[in-house]
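*Asks:* need a 3D model of the sequence below.
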Amino acid sequence: MSDLKTRTRIGNTLDTYLLKKLKELSNDTRIPMSRLLDEAVQDLIKKHNPTPPSSH
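*Replies:* Got it, this is the predicted structure:
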């Protein structure tokens, strides 16, 4: 089994068309889908929470 020290497995569903396009993008760019998904989630978090909470 692979070493997932900084990764967490999740189970989810994705729109069939979006999954097809994600796989194509991954193949075309040779960037793993997990890394593309990380980037997409980071972008969503920035979009919906543009200012990070202040540290106390």
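
*Asks:* from here on, contacts and neighbour counts on C-alpha atoms
*Replies:* OK.

*Asks:* who does the longest helix seen in the chain touch, helix- and strand-wise?
*Replies:* The single longest helix within the chain, with elements called by DSSP state H, is helix 33-48. Applying 3 or more C-alpha pairs under 8 Å, 6 or more residues apart in numbering; DSSP states H and E, we find helix 33-48 packed against helix 16-29.

*Asks:* one more to put side by side:
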Amino acid sequence: MANKDLKNRIPIGSAVNKTLYEELKNYSKETGIPISKLLDKSILLFLKSTKK
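*Replies:* Have a look, this model is predicted:
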């Protein structure tokens, strides 16, 4: 069941490449940008790139 405290977000679970995850985690730490926000941006860019 989804966390009831989340109003505008939904928790997801997925498995990713270990190296990519480490790079993402390091980037998040260096920039102070939360991983969830980086994933939002990545998904948005992917969806925009696949629209015809």
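
*Asks:* overlay the chains and give the TM-score.
*Replies:* The TM-score (TM-score structural alignment, normalised by the length of structure 2) is 0.88; 50 aligned residues with a C-alpha RMSD of 1.5 Å.

*Asks:* picking up where we left off before, with structure 2 superposed, average distance for the longest helix of structure 1?
*Replies:* Using mean C-alpha distance after the TM-score superposition for structure 1, helix 33-48 of structure 1 ends up 0.3 Å from its aligned counterpart in structure 2, as a mean over the superposed pairs.

*Asks:* residue range for that helix in structure 2?
*Replies:* Under TM-score structural alignment, helix 33-48 of structure 1 corresponds to residues 35-50 of structure 2.

*Asks:* for the matching stretch, list every residue counted as buried.
*Replies:* For stretch 35-50 of structure 2, the neighbour count (16 or more other C-alpha atoms under 10 Å) marks Ile35 as buried.

*Asks:* contacts only, for the equivalent of Arg7 of structure 1 over in structure 2.
*Replies:* In structure 2, the residue matched to Arg7 of structure 1 (TM-score structural alignment) is Arg9. By C-alpha atoms under 8 Å, 6 or more residues apart in numbering, Arg9 of structure 2 lies in contact with nothing.
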